[in-house]
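**Q** sequence-free structure coming up:
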């Protein structure tokens, strides 16, 4: 049996993630419009969004350690129930007209804290669900669902907000967490056998030691830190400004949609495609993300930008699955959530630097020069891990063979 959906536990997990992702994709639009409807203040919205983001950084490592200490299935049930409660309270406050900034910010802080515990558990649980089946196919299914919902979810949220208001959209998000909790409670996981009980700080140190002991992990995560800094800073901040002066807002929207389509297509294609050196192939594909940056900086027409954005999206989709599959196959499951937490923290810690630094750089050097330089830096950083033999030589485990009928 090599098809993940033939496994009942994975079907429950996939269903729970599908529903939860739909709610999560609706949440950003819903919370933004709900807060603005109630407060008419962009400052309030900034505080609420920050209240949710800060605990993701503060508690991510703790979440990884906890996910390695206890049953990940139980942790996911509790975190989804907690998220349903927090979003339900937020919805009640907004729908009833009892909006208060401190109350909304508090429940969103709790929601962000729960997410910090959920994310490492999600990345660690997949190998337990598909043991002996096929990690890559499981990751392909999950990534395809996530990418498809990321396209449709905001539109669905916009429709709910337009028809009934942002508070009801948040209530819908709360309901999806309840469904996800029910699905996670149905998982049939191997019995959790914790090792000798140690202090949480010791677990964090052990996770950091394990992270540092894997050169291929450190090299790839360092590359992610640079590429995320460039992508968020240059593409998200300078991209619209540069596009406005060259191809226009409508064409820029087409470019962004094309990139999203590329990610979706490659995520689905990776269900069938198998590569012996999966991580190396992922790194080379990921470097295609430099193309739209260079094309944008050189003020090329939309006819250059669209195919380059498609190529970048295809490469991003391949790399995402290559990375998750490589971690799941080559990192001990008892350490996987902690390694994933350090991965997330280091990968995204440079994002604010890019967001803050890009404007002064553009003012000093010019938008176009910074965008082109960003593209070159992106491509170089994506390819840099291939300088390490541990990255080049990492091989994917053989595809599981179907169990013969008896």
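**A** Sure thing, it's come through. Everything quoted here is computed from the prediction, not taken from an experiment.
**Q** When you work out contacts or count neighbours from here on, use the C-alpha atoms and nothing else.
**A** OK.
**Q** Mind jotting down where the helices sit in the stretch 51-200 of the chain?
**A** With DSSP state H, counting those that start in this stretch applied, the stretch 51-200 of the chain shows helices at 60-69, 72-95, 101-129, 135-164, 166-185, 200-212, listed in chain order.
**Q** ugh, wrong one, the stretch 301-406 of the chain
**A** Counting by DSSP H, counting those that start in this stretch, the stretch 301-406 of the chain has these helices, from start to end: 302-330, 333-348, 351-365, 367-383, 389-392.
**Q** Specify the angle between the third one and helix 367-383 in degrees.
**A** Computed with axes from the mean of the first three to the mean of the last three C-alpha atoms, to 10 degrees, the direction of helix 351-365 lies at 140 degrees from that of helix 367-383.
**Q** what's helix 351-365 packed up against?
**A** Judged by 3 or more C-alpha pairs under 8 Å, 6 or more residues apart in numbering; DSSP states H and E, helix 351-365 is in contact with helix 215-230, helix 367-383.
**Q** Let's see that with 7 Å instead.
**A** For helix 351-365, the elements it packs on are helix 215-230, judged by 3 or more C-alpha pairs under 7 Å, 6 or more residues apart in numbering; DSSP states H and E.
**Q** how would you label residue 46: helix, strand or coil?
**A** The local conformation at residue 46, judged by DSSP: H, G, I helix; E, B strand; the rest coil, is helix.
**Q** Tally up the residues packed near it, please.
**A** Using other C-alpha atoms under 10 Å, residue 46 has 13 neighbouring residues.
**Q** The one 4 residues further on now?
**A** Using other C-alpha under 10 Å, the number of residues around residue 50 comes to 15.
**Q** And residue 210, by the same measure?
**A** Neighbour tally, residue 210, other C-alpha under 10 Å: 17.
**Q** okay, now the one to match up with it:
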């Protein structure tokens, strides 16, 4: 384990790790503080909260591909610094409005939209810059440590936000959140990369087409993204929407569901620790197999088993998600040309998560039509089937961890993968 953590001895990665930890802490604080801040306004309702949150999410998704293009065109660390400064200003502006007692929802929503755009600018660059900071041998441990930081920061950030809201109010909590982005920008400005990457050139649409070509010319890339997009629809509807319903009716209510969610967080952390050490010969194959672990919590919820079985299922999905993320992201960093990496990763993120709202919207109507149990068991079955289908691709099964002269990333085996109509055109 000590050998696997050797990457932490490198100053550049330690600084990047610290910056990402601080930034992710702020990301986790924001939803809690923002929700209580909006609801505390004289005109604050669930509807106004939904408008503010939607403004952030819509711009984040809308500008994700643009963020990938910019990160391939400009120095990625500089892009990350600028994105953090934009987030600092926008979040600081939101904090100032709440502290002053303003209830201007349109202005708050506009600033939230700016913050979502900053996130879209930051994330592709943050994922693509890792190979410029560490050597190839350290890529997987570095990605696992960054995932560990994200998972731990999510839990700690939400807890900190709750404490700050209770002690000093939601406006000041948002102010602290804004400062985390400034701290991240300062840290990132001190990171030095091992090498530079040739900047992409040409018109924006040309660059997007080039990124799309790099994305679609590798069957293992688009196949895995399409499968995850489909699985995310099932998970979003089954766990996020119907999970609390089952917990309320059969497991003991909110405390039971809180325990299940905490188990998923624990699984994410353990998955990060395991991902630091494992070195599978065929990492994308292992990542695809990890999607089998997405089904247990859906089955547990759908069969109304005791709480301990649901908790176990939630731990398993957290564990498998994190190993999947680390292995797949490392494969992208090793096999996609550096000058196109951010664009490919933005297509990856966009494709994987763009359909999640569909799962959130249709879960209720489907469960009303066929029943909660049938919906959850059906979702589990669909996740398993999609995992089996993606393994039909020889490039998914056979891609090696480290590229060599005899191995090509551009596969022509797309005919062996049956793409579900639901996933065609479908983040991590």
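**A** Received it, and whenever you're ready, just let me know what you need. Just so it is clear, the structure is predicted and the values come from calculations on it, not from any experiment.
**Q** among the helices of the stretch 51-200 of the first structure, which is nearest residue 353 of the first structure?
**A** helix 60-69 (19.2 Å; C-alpha to C-alpha).
**Q** out of everything not next to it in sequence, what's closest to residue 11 of the first structure?
**A** Excluding its sequence neighbours, the residue lying closest to residue 11 of the first structure (C-alpha to C-alpha, 6 or more residues apart in numbering) is residue 5, at 5.4 Å.
**Q** List of residues touching stretch 398-405 of the second structure?
**A** 281-284, 331, 334-335 (C-alpha atoms under 7 Å, 6 or more residues apart in numbering).
**Q** nearest to residue 231 of the second structure, of those?
**A** Distance to residue 231 of the second structure, by C-alpha to C-alpha, is smallest for residue 284 among these, at 16.3 Å.
**Q** so that closest one is in which element?
**A** Assigned by DSSP states H and E, residue 284 of the second structure falls within helix 283-290.
**Q** Over in the second structure, find the residue span stretch 24-36 of the first structure aligns onto.
**A** With TM-score structural alignment applied, stretch 24-36 of the first structure matches the range 27-39 in the second structure.
**Q** And that stretch against the first structure, how far off on average?
**A** When the first structure is superposed, stretch 27-39 of the second structure averages 0.6 Å from its matched positions, counting by mean C-alpha distance after the TM-score superposition for the first structure.
**Q** do the same with stretch 146-159 of the second structure
**A** Once the two models are superposed, stretch 146-159 of the second structure sits on average 1.1 Å from its counterpart in the first structure (mean C-alpha distance after the TM-score superposition for the first structure).
**Q** Show me which residues of that stretch are buried.
**A** 146-158 (16 or more other C-alpha atoms under 10 Å).
**Q** Likewise for stretch 152-171 of the first structure?
**A** Quick answer for stretch 152-171 of the first structure (16+ other C-alpha under 10 Å): 153-154, 156-158, 160-161, 165-171.
**Q** With stretch 271-290 of the first structure instead?
**A** Neighbour counts using 16+ other C-alpha under 10 Å place 271, 277-290 of stretch 271-290 of the first structure among the buried residues.
**Q** do the same with stretch 87-107 of the first structure
**A** Of the residues in stretch 87-107 of the first structure, 87-95, 99, 104-107 count as buried by neighbour count, 16+ other C-alpha under 10 Å.
**Q** can you put these in a markdown table and add distance to residue 136 of the first structure?
**A** A markdown table is the format used below for these (distance: C-alpha to C-alpha, whole Å):
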| residue | distance to residue 136 of the first structure |
| --- | --- |
| 87 | 33 |
| 88 | 35 |
| 89 | 38 |
| 90 | 37 |
| 91 | 37 |
| 92 | 41 |
| 93 | 42 |
| 94 | 42 |
| 95 | 42 |
| 99 | 45 |
| 104 | 39 |
| 105 | 38 |
| 106 | 38 |
| 107 | 36 |
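**Q** among those residues, which two are most distant?
**A** Spatially, the most separated pair among those is 95 and 106, at 17.1 Å (C-alpha to C-alpha).
**Q** residues in the second structure aligned with stretch 264-273 of the first structure?
**A** Counting by TM-score structural alignment, stretch 264-273 of the first structure corresponds to 269-278 in the second structure.
**Q** Stretch 135-149 of the first structure too?
**A** Alignment of stretch 135-149 of the first structure against the second structure: residues 139-153, by TM-score structural alignment.
**Q** Stretch 289-299 of the first structure now?
**A** Here stretch 289-299 of the first structure aligns to the second structure at residues 294-304, judged by TM-score structural alignment.
**Q** Kindly report the same for stretch 206-215 of the first structure.
**A** Per the alignment by TM-score structural alignment, stretch 206-215 of the first structure matches residues 210-219 in the second structure.
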